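In: Predicted model follows, preceded by the sequence.
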Amino acid sequence: MLKYTAIPILCLTLFWSCNQNPKVSSNETNPKLVVGIVVDQMRYDYLTRFYNQYGEGGFKRMMREGYNCNNNHFNYIPTKTGPGHASIYTGTTPKYHGIIGNDWYDKTLKETVYCVGDTSIRSVGTNVSSGQMSPHRLKTTTFADENRLFTQGKGKTIGISLKDRGAVLPAGHTANAAYWFHGGEEGIWISSTHYMDELPNWVKLFNAEHSVTKYLTEWNTFHDINTYTESGLDLNAYERGFNGKDSATFPYPLDELKDANGGFDILKTTAYGNNLVTDFALAALIGEDLGQDAVTDILAVSYSSTDYVGHNFGVNSKEIEDTYIRLDKDLERLLKGLDDYVGKNNYTLFLTADHAAVNVPAYLQSVKIPAGYLNHAQTRRRFESFMEQTFNSAELIENISNDQIFLNRRLVHTMGLKLEEVQERIVHELINYPHVYQVYSATTMSTSEFTIGIEALLQQGFNQKRSGDILIVPDPAFISYPKTGSTHGSGFNYDTHVPLLFFGKGIMQGSTHIKTEITDIAPTMSALLGISFPNAAIGQPLDFVLE
C-alpha cells in the first residue's frame, strides 16, 4: 500500500545540482513565485468535515499561517471545470471570457467544440490527438498573461494538470508551457505546439523513468477504514466503481483492473492521480528553474483526481475521504518542496476549486431531501411535439445541450417568425415541465439586468455570441446523470461554495466569513504583484488578505 511518495530521483538530482550555484534574488517586495492550486470538485466542507484527518503540514498549515476565506462562491452558471479554471485566472465570468462550458454547441460552425481543442496545432510528446490543445477559445487574458507582459516575458508561466483544460486555461495565452497527463497505454506527460516543438529534456527524462507504473498497485485506505467516520458506508448503492470489480469497496487492485479501465487512465480516478501531479510539479519547479531570480514566475497546478473520484463514487464516499487525506499529504510535500527550493518567504500561494458538487441524489432521496434525476428523452419528445403544434416545425430546434436550447435562427427568419416571440413561447411552455426550476430567454439575458439570485448567476454565465436561445435551470439536486456517482454545474450552494486559502509572502494571517467571489482571486494576485489586472476582470482585490 502506497502511503506517500518521495520527490522523484530526477527532482533530487536537479535540486542538488542547481543548489551548487544558487541564484540570489534582490527583490524584497514581490514573491519570486506565485503558485495557484485548483482542486477539481472540492466542496468547502471538505476543509471542515475532514479537518481532524488532516496532518499539520498541508491544509491545516495554509489555514493556520495564511488567510481563509470561508464564504467563497462562484458567481455564475455553469459550475464546470473549463469555465472554473478560466474564471479563477481571468477574474471574470463566461459572459466575458467566453468559456461557457467544457464543450458547447458552436452556432457558427454548427458543431460541438471542446473548450481547449485546437486541430490547427500538433501534439508534442505523443502521436495521438490528445495534445491538440490550446487556449485559443479563451477571449481574455489571465493574470499569468499580465505578468508575462509586465515582466517583458522574463517571468515564466507553467501550467500542470491531469486534464488538458486544467493546465491550458490557467496558464493563459503566453505561457512558456502547459503539461497534461496522457494515459491509455503510454502514461506520460505531453503538451502541444502552441507552447513548444518538443518536450524539454527534464520532461523527457521524467517520462522515461516510467514513474507512473509504481502507482499501479493496490489502492487501500491510508488509515484504518474504521476511522473514516466522516463519510458513508463503504458498501452502498450510490457508487459506480471500476469495471472488473463487483463492488465499489476497498481495496482496489489497480494493476489487475487497468486493462478494463483505460490502462494508465485508471490512475486518474484514484487518489494516486494527485501523487502524479505532485511528482511532476516538483520536477517542473526544478526543471524550469522557477522562483530562482527577482522576476516573479507563476506555477498553475490543478489536481483533477478529486473530480474523477467524486464523479465515480460521490461526495459522501470513503473513496473521496481517502482521496482528500492523501491530497493533504501531497500538499504538505509540495509546500516542503517550495520551502526548500524557493524559500519559505519567497513564494505566494492560493488554493481554491473550480466548482463543488451535489450529493448523490439517490442518497438524498433516502434521507428525504428533495432530489432526483432528469429524463431528458421524455422531455425532448414533449418539447418537439409542442414545437410541431405551435410552429409547425420541430426543425426550429437546432441543438439542445448544457441545459440550453439553440434555435435555427435562419429558419425562424425564413418562416417569418419573430425570434423574441418564439423564445418567449418556449419559456412559457418549459416552465410547466416537471423539475424545471427557472427558464430564461437570450433576449431577457441581453436586455435585463439581474443583481441577485439564480438569474444573476445565469446572466454572468451567458455569453451573447456563444450561449443558446433558452437557458434552463433544473430543480435543486436534480441532475442529468447515472444513479451512481455525482456531478455539478448548477448555481446552488452545493456547487458554488468552494475553499479559498491564501498563503505565503505578502499574505495576512486570519479568516473571514465575508462573501468573496471566485473572480476576486486574479485581481488580488495582480494587486499583490503590482501588475495590470486581466483585461476583462470584474472582481475586486481582497485588501484584507494582503499585508
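Out: Nice, I can see it.
In: rest of the way, CA atoms for contacts and neighbours
Out: Fine.
In: Buried residues of the host helix or strand of L12, list them for me.
Out: Using DSSP states H and E, L12 maps to helix 9-18. Neighbour-count burial for helix 9-18 flags 10-11, 14-15, 18 (criterion: 16 or more other Cα atoms under 10 Å).
In: Now do the helix or strand following that helix: which elements does it pack against?
Out: Downstream of helix 9-18, the first helix or strand assigned by DSSP H and E is strand 33-39. Using 3 or more Cα pairs under 8 Å, 6 or more residues apart in numbering; DSSP states H and E, the elements in contact with strand 33-39 are strand 297-303, strand 347-353.
In: Count the neighbours of P434 for me.
Out: 12 (other Cα atoms under 10 Å).
In: which one of the helices and strands packed on strand 33-39 lies closest to I426?
Out: strand 347-353 (34.9 Å; Cα to Cα).
In: now stretch 147-155, how far from the centre of its chain.
Out: With Cα atoms, centre = their mean, to the nearest Å as the basis, stretch 147-155 stands 25 Å off its chain's centre.
In: before we go on, here's another structure to hold up against the first:
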Amino acid sequence: MKKFTLSFLLVASAIVSAFAQFTEDKPKLVVGIIVDQMKYDYISRYWDNFGEDGFKKLVDEGYFVRNGQYNYAPTVTGPGHASVYSGTSPAYHSIVNNHFYDREKGKSVYCVDDDRYTTVGADTKNGKKSPYRLAVTNLSDELKWASNFRSKVYTVSIKDRSAVLPAGHRADGAYWLDDKTGNWISSSFYMENLPEWIEKMNNAKKRPIDQYLKSTWELSLPADRYTASTEDSTAYESLFPGKSEPTFPYDIKKGVAADRVRAKSGRKYDIIKGTPYGNTVVTEMAINILDNEGLGQDNFTDLLGVSYSSTDYAGHAYGPQSMEVEDMYIKLDGEIATLIKSLDEKVGEGNYVIFLTADHAGAQNAGFMRDRMNFEAVNIKSKEDTKVIDAYLSEKFGEGKYVASNYSGQLYLDRNLIAEKKLDLEEVQAATAEAFMTMPQYAAAILGKDLERNEYTLGYKGLIYNGFNPRYSPDVYGVLKSHNVDYGKGGTTHFSPYRYDTHVPIMFYGWKIESGYTHAPHTITEIAPTICSFLNMNYPSGCYSDPIIIPLEDED
C-alpha cells in the first residue's frame, strides 16, 4: 500500500510539474495595440524621424508582416477592431459598419450602443454601450475561458467602440474618454462602479487632460525634417477651430474658445482627440491599468488592449500627405516607446508579447490626387446619389422613397415599401444597381442576393463578400472608383476595398519572438489565432484563419 501511494504521488507530482511547465511556457501579458487609420507605408515614410525605442524597436527586434491586409470591406473602425480580436470578418461577427441600418428597428444603429446599460464614471449618456452585437467570441473571451476566469482583461481608447469590441463579453474593464467631462468612463455592462483609483484620477484637481486643453501642439522637429509631407498649408486640409490656415502651431486653448459647435453640445474635451494629446492620455491610462490592476504578475496570462485613435482624427482632418499626420506619428512613436519601457519595468522584458496593427488604412485626398497626381478623383455626396437612385426607382416602379439608408454606396432598400407594392426584392436590387451605374463615379454595383448565393474570392468582390452578413448588410453595394470618396475637400477618409484602405502593418514583439519579416500575404484575421497558439488555447468561435508562422527562440 505504501509503495502504491508513493508511486501515485510520484506520478501525480510529475503530471503537475509537466502541467505547470506547459502553462508557464507562455507570455504573462498580451498587449494588443491598434493604431487607427495607420497606413502600411507610414513606417518607411517616417522612419528617419522615429526614435530608436518605438516603431524601430518593434521592426528591428520583432517580426514584421509587410504584406498585412484587410480581407473584407468596408474598412472602418468598428469592424476593424472586432475582426482583429475575433479572427474573423463581419460576415461572421456581424459588426458590419460603425453605423448601419437595422431592418428590424427601421433605423440606423451604432455598433456598440445599448440602452439597457448606463454610464459608469460620469453623468452623461456616453457609457450606454455593450458588445452584444458581436456575434462570436474573441481573443479576450477565449482567454477568460482558458484560465477559468483568472486572467484579467482590460482595454482603453478615446473611442468607445475601440475599447468595447476588443474587450469581448467578460472583460474586467473597458474604458474610454468622456468628451463632456474629460473623465475615463465605462458601462454598467462591465461594472457598477469605477475602481477607486480611476475615481481618484477623475476627481483630481489637477488632471493632465485639463493641462492639455491649455497646451499647444507644436512640431517635434524643425520643419525641414518633414520631407515625407507637403508644405505646411495646403488646400487639402481642414481648419482647426480658431485658425484661418492649417499651419503649426495649434493653440488648443484658443481652439476650445473658438469652437462654438463643441461648446453648444458641451463636448469641449472632444478637441483633444484630434491632437497628439489624445494618444498621450491613452498611454497614461494604459500604464495606470498596469500599475493598479497588477497585470502580468502571475502564471495566468492577462490582456491589455490599447487603441490609439488620434491618428484617425488627424487623417480625417489633414490627410496622409500633411505635416500634421507625420508629426502625429512622430509623437506616437514616443508614446509606444514609453509604453514598452513601462512594460519592461513592470512586467519584465521577455514576459509579454505585443501585437500591433491598424483597424484600417486610408485614402489619399481626392483634390491632391487631381492636382498633383493628374488622377481623376471626385468627392461625392451620398445624399445626392440617393436622390438619383430614388428617382430612377420611382420611374420604374412608381412613386416612393425606396432608399432607407445610403452611405458611400452601401444602400439599404425600404423592404416594407417593396412588400406593400408587391415587388420582387431582387428585381428592385437589380434596378438599384442599374441606377448606380448611371453615375460615372461608380465602378460596379453588387446585389445582396448575388452575395447570398455566390461565393467570391478575388478582387473587391471577394472583400465585399467577406464583409457581407445577410441579416445586417446592405441590399446593394455601389463600389466607388479608386480614390473617389464620400467626404469633404479637406482631409480624407477610408471605407473602400482598395489597397490604400486595406494594407496595414502587422507586428509581433517580445516574449520569444525572433526578429525577422515576411512579404508573404497575411490578413488581420490571422492575428487572433496566432496569439491563441502562443497561449495554447482555443481560437475564437468564428475564426477560420490559421496562425502566422512566426519564428520563436529555441528554448535550449
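Out: Yep, it's here. These numbers come from a predicted model, not from an experiment.
In: Please enumerate the helices of the stretch 201-350 of structure 2.
Out: With helices called from DSSP state H, counting those that start in this stretch, the stretch 201-350 of structure 2 shows them at 208-212, 252-258, 260-265, 277-293, 310-318, 323-343.
In: what would those helices look like in JSON lines with mean neighbour count and distance to I43 of structure 2?
Out: JSON lines is the format used below for the helices of the stretch 201-350 of structure 2 (neighbours: other Cα atoms under 10 Å; distance: least, Cα to Cα, whole Å):
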{"stretch": "helix 208-212", "mean neighbour count": "15", "distance to I43 of structure 2": "27"}
{"stretch": "helix 252-258", "mean neighbour count": "18", "distance to I43 of structure 2": "28"}
{"stretch": "helix 260-265", "mean neighbour count": "13", "distance to I43 of structure 2": "33"}
{"stretch": "helix 277-293", "mean neighbour count": "20", "distance to I43 of structure 2": "18"}
{"stretch": "helix 310-318", "mean neighbour count": "27", "distance to I43 of structure 2": "14"}
{"stretch": "helix 323-343", "mean neighbour count": "22", "distance to I43 of structure 2": "9"}
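In: returning to what we had before: structure 2: matching residues for the helix holding L12 of structure 1?
Out: Using TM-score structural alignment, helix 9-18 of structure 1 corresponds to no residues of structure 2.
In: For that helix, name the packing helices and strands.
Out: So helix 9-18 of structure 1, by 3+ Cα pairs under 8 Å, 6+ apart, packs with helix 272-287.
In: Return the distance of the helix it packs on from the chain's centre.
Out: 17 Å.
In: That one corresponds to what range in structure 2?
Out: So helix 272-287 of structure 1 sits over residues 277-292 in structure 2, by TM-score structural alignment.
In: The matching stretch vs structure 1, average distance?
Out: Taking mean Cα distance after the TM-score superposition for structure 1, the mean distance separating stretch 277-292 of structure 2 from the aligned residues in structure 1 is 0.7 Å.
In: Need the contact partners of that stretch.
Out: For stretch 277-292 of structure 2, the external contacting residues (Cα atoms under 8 Å, 6 or more residues apart in numbering) are 154, 156-158, 197, 208-209, 212, 272-273, 295, 304, 306-310, 332, 335-336, 338-339, 342, 346.
In: and if we set it to 7 Å?
Out: If you take Cα atoms under 7 Å, 6 or more residues apart in numbering as the criterion, stretch 277-292 of structure 2 is touched by 156-158, 212, 272, 306, 308-310, 332, 335, 339, 342.
In: try stretch 138-147 of structure 2
Out: Against stretch 138-147 of structure 2 from outside (Cα under 7 Å, 6+ apart): 85-86, 150-151, 153, 167-170, 300, 528, 537-538, 540.
In: What segments of the stretch 351-500 of structure 1 are strands?
Out: 372-373, 397-401, 404-407, 436-441, 470-474, 478-479, 500-504 (DSSP state E, counting those that start in this stretch).
In: Could you name the residue of structure 1 that is farthest from its center?
Out: Most distant residue from the mean C-alpha position of structure 1: G416, 43.2 Å away (Cα atoms, centre = their mean).
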